[in-house]
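Peer 1: Give me coordinates for this.
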Amino acid sequence: MTTWNDFNSADDQNSFDLIPKGTRVKVRMTIRPGGYDDPSQGWTGGYATQNATTGSVYLNCEFVVLEGPYARRKMWSLIGLHSPKGPEWANMGRAFIKGILNSARGLHPQDNSPQAQQARRIQGFADLDGIEFVAKVELEKDQYGEDKNVVKTAITPDHKDYAAVMGQAPVSQGAAPAPARPATPTGRPSWAQ
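Peer 2: Prediction:
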């Protein structure tokens, strides 16, 4: 009989080794809402978070690995939207979101067709909540000086590993880029409807 006051027979904790730096994995990104809105910036729906101490604004994101040997493993990262120190953090955040959209929607970064430009637009942060894309796993120090996995780079269709990780057949050299998957009327993936 299991009792809640004697833990001698309890299982040992799982210890997870870090996912090796540079590993490419397919992830689903969810945004942990922070309740901060600024309609003048287009930040609505309570998805953004503002740090009360620094004044910085960001998306607090969780990335779950969907397939392969690291399936169900989670990583957390922030996507910068605003910093009182200057535009660099917001510019890095915008570049990351563009990479996420390119990866998720099968867009080559150099594709500037009207269809690709439209596919890089979102109605709001809700369009990013639940998006699936290929991520590059990186390492960063946590508050205790320990290494932790983070996601700061999306892998796009022009990368040699993209097709294999996304589960698509490789595109031959010189072939046209894969067409963007049509967005649903709400811009959310079909499984999130």
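Peer 1: from here on, contacts and neighbour counts on C-alpha atoms
Peer 2: Fine.
Peer 1: excluding its backbone neighbours, what's nearest the residue nearest in space to the middle of the chain?
Peer 2: The structure's the chain has its C-alpha centroid closest to Met29; by Cα atoms, centre = their mean the separation is 4.3 Å. Spatial nearest neighbour of Met29, excluding adjacent residues (Cα to Cα, 6 or more residues apart in numbering): Phe63 at 4.6 Å.
Peer 1: Report how many residues lie close to the one you found.
Peer 2: Using other Cα atoms under 10 Å, Phe63 has 24 other residues around it.
Peer 1: Tell me how far it lies from Lys152.
Peer 2: 11 Å (Cα to Cα, to the nearest Å).
Peer 1: Give the intersection of the neighbour lists for those two.
Peer 2: Residues touching both Phe63 and Lys152 by Cα atoms under 8 Å, 6 or more residues apart in numbering: Ser77.
Peer 1: Which residue ranges of the protein form helices?
Peer 2: 88-104, 114-119, 162-166 (DSSP state H).
Peer 1: Pull out the buried residues from the first one.
Peer 2: Burial within helix 88-104, assessed by neighbour count using 16 or more other Cα atoms under 10 Å, is assigned to 89-90, 93, 96-104.
Peer 1: Check the second one too.
Peer 2: Of all the residues in helix 114-119, those buried under the rule 16+ other Cα under 10 Å are 116, 119.
Peer 1: nearest spatial neighbour of Leu78, skipping sequence neighbours?
Peer 2: For Leu78, the closest residue by Cα to Cα, 6+ apart turns out to be Asn60, at 4.9 Å.
Peer 1: Alongside the first, I'd like the structure of this one:
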Amino acid sequence: MFDFNDAQQQMSPQGELIPDGVFSRVKLNVRPGGTNGAVPMDAKLLKSSDRSDALMLNCELTLLDGPYARRKFWQNFTVAGGRRDDKGDSIGWNIAKSSFRAMIDSATGLDPKDETPAACAKRKLEGLRQLDGIVFAARIMIEPKNDDYAASNRIANVVVPGDPEYAKVIAGQPVPPDPVNAAPRKSRADGGAAAPAWSQPQASAQGPAVSPEAKPAASIPQWLNS
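Peer 2: Prediction:
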């Protein structure tokens, strides 16, 4: 006899989007794209754009909690090249750095405003490959379709310590969705979450240079999800 009572309920139909504004812990896995990164650890890690000189970290993101647990979506983070600001810096890389910083803060429970030496040390990685496997709290959105792409899921914002939802989301507890594309959009005065100032793109060195002789040496920092 086969008892199917302990089986998980079937997943949503393939291609159905995760609803706008869902909160969950998310696990990030990097999908190597065949192009070398800036350091030996990132050999063959990056994905080259077919539209520009941009290099991207191609990520698979898996929800870990709630009714959409095990659902996946995919997102590219530009780490070099692409559009540039008036200082010549890669706009995509500045945005990606802010996202990666927030992921580390969320995964480790760091206060985003903590600039102590210990906190700063945790925000330093030997390579982008060390982000593979990181688990953090996030709010998911639906990116509307445009002339080039169908509608898709992506990270609306990483939920960090200090955000009202952080403790529950990181503990895997249910949090009501907060749709990003709901009309009218929430303002800060209405209680909507405002992005902290440090998460805005900052001028920095242009994205990582590509190393032609990179060799992999991956190891996930033990503190990343401790």
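Peer 1: re earlier: aligned partner of the residue nearest to Met29 of structure 1 in structure 2?
Peer 2: Phe63 of structure 1 maps onto Leu61 in structure 2 when the alignment is built from TM-score structural alignment.
Peer 1: His82 of structure 1 corresponds to which position in structure 2?
Peer 2: Using TM-score structural alignment, His82 of structure 1 pairs with Ala80 in structure 2.
Peer 1: burial measure for that match, as a count.
Peer 2: Neighbours of Ala80 of structure 2 using other Cα under 10 Å come to 28.
Peer 1: wait, doesn't it sit right on Leu57?
Peer 2: No: counting by Cα atoms under 8 Å, Ala80 of structure 2 stays clear of Leu57, with 9.6 Å between them.
Peer 1: and the match of His82 of structure 1, how far is that from Asp53 of structure 2?
Peer 2: 8 Å.
Peer 1: can you check Trp93 of structure 2 too?
Peer 2: Distance, Trp93 of structure 2 to Asp53 of structure 2, using Cα to Cα: 13 Å.
Peer 1: quick one: common contacting residues for those two?
Peer 2: Gly81.
Peer 1: hey, where'd the strands end up in structure 2?
Peer 2: With DSSP state E as the criterion, structure 2 has strands at 23-30, 47-48, 55-63, 72-80, 135-143, 152-159.
Peer 1: once aligned to structure 1, how far is the third one on average?
Peer 2: What it means is strand 55-63 of structure 2. Strand 55-63 of structure 2: mean distance to aligned residues in structure 1 after superposition is 0.5 Å, counting by mean Cα distance after the TM-score superposition for structure 1.
Peer 1: for that strand, which positions count as buried?
Peer 2: 55-63.
Peer 1: Of the residues you listed, which pair is most distant in space?
Peer 2: Leu55 and Leu63 (25.4 Å; Cα to Cα).
Peer 1: if I line the two up, what does Met141 of structure 2 land on in structure 1?
Peer 2: By TM-score structural alignment, Met141 of structure 2 lines up with Glu138.
Peer 1: What sits closest to its match if chain neighbours are left out?
Peer 2: Nearest to Glu138 of structure 1 is Lys21, by Cα to Cα, 6+ apart, at 4.8 Å.
Peer 1: How about Ile142 of structure 2?
Peer 2: Closest to Ile142 of structure 2 by Cα to Cα, 6+ apart is Asn153, at 4.6 Å.
Peer 1: which residues touch the equivalent of Ala102 of structure 2 over in structure 1?
Peer 2: The equivalent of Ala102 of structure 2 in structure 1 is Gly99 (alignment by TM-score structural alignment). Taking Cα under 8 Å, 6+ apart, we find Gly99 of structure 1 in contact with 109, 153-156.
Peer 1: Tabulate the residues you listed (CSV), appending neighbour count and distance to Asn14 of structure 1.
Peer 2: Output for the contacts of Gly99 of structure 1, formatted as CSV (neighbours: other Cα atoms under 10 Å; distance: Cα to Cα, whole Å):
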residue, neighbour count, distance to Asn14 of structure 1
Pro109, 16, 40
Thr153, 18, 28
Ala154, 26, 29
Ile155, 23, 30
Thr156, 25, 33
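Peer 1: where does the nearest residue to Leu55 of structure 2 once chain neighbours are set aside sit relative to Arg83 of structure 2, distance-wise?
Peer 2: Leaving aside its chain neighbours, Leu55 of structure 2 sits nearest to Ser48 (4.8 Å; criterion: Cα to Cα, 6+ apart). As for Ser48 of structure 2, its distance to Arg83 of structure 2 is 14 Å (criterion: Cα to Cα).
Peer 1: List the residues that contact the aligned partner of Asn149 of structure 1 in structure 2.
Peer 2: Aligned counterpart of Asn149 of structure 1 in structure 2: Asn153 (TM-score structural alignment). Counting by Cα under 8 Å, 6+ apart, Asn153 of structure 2 makes contact with 17-18, 73-74, 140-143.
Peer 1: would you turn those residues into JSON lines with distance to Lys168 of structure 2 and neighbour count?
Peer 2: Below are the contacts of Asn153 of structure 2 laid out as JSON lines (distance: Cα to Cα, whole Å; neighbours: other Cα atoms under 10 Å):
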{"residue": "Leu17", "distance to Lys168 of structure 2": "23", "neighbour count": "16"}
{"residue": "Ile18", "distance to Lys168 of structure 2": "19", "neighbour count": "20"}
{"residue": "Phe73", "distance to Lys168 of structure 2": "22", "neighbour count": "19"}
{"residue": "Trp74", "distance to Lys168 of structure 2": "24", "neighbour count": "17"}
{"residue": "Ile140", "distance to Lys168 of structure 2": "16", "neighbour count": "26"}
{"residue": "Met141", "distance to Lys168 of structure 2": "19", "neighbour count": "24"}
{"residue": "Ile142", "distance to Lys168 of structure 2": "22", "neighbour count": "20"}
{"residue": "Glu143", "distance to Lys168 of structure 2": "25", "neighbour count": "17"}
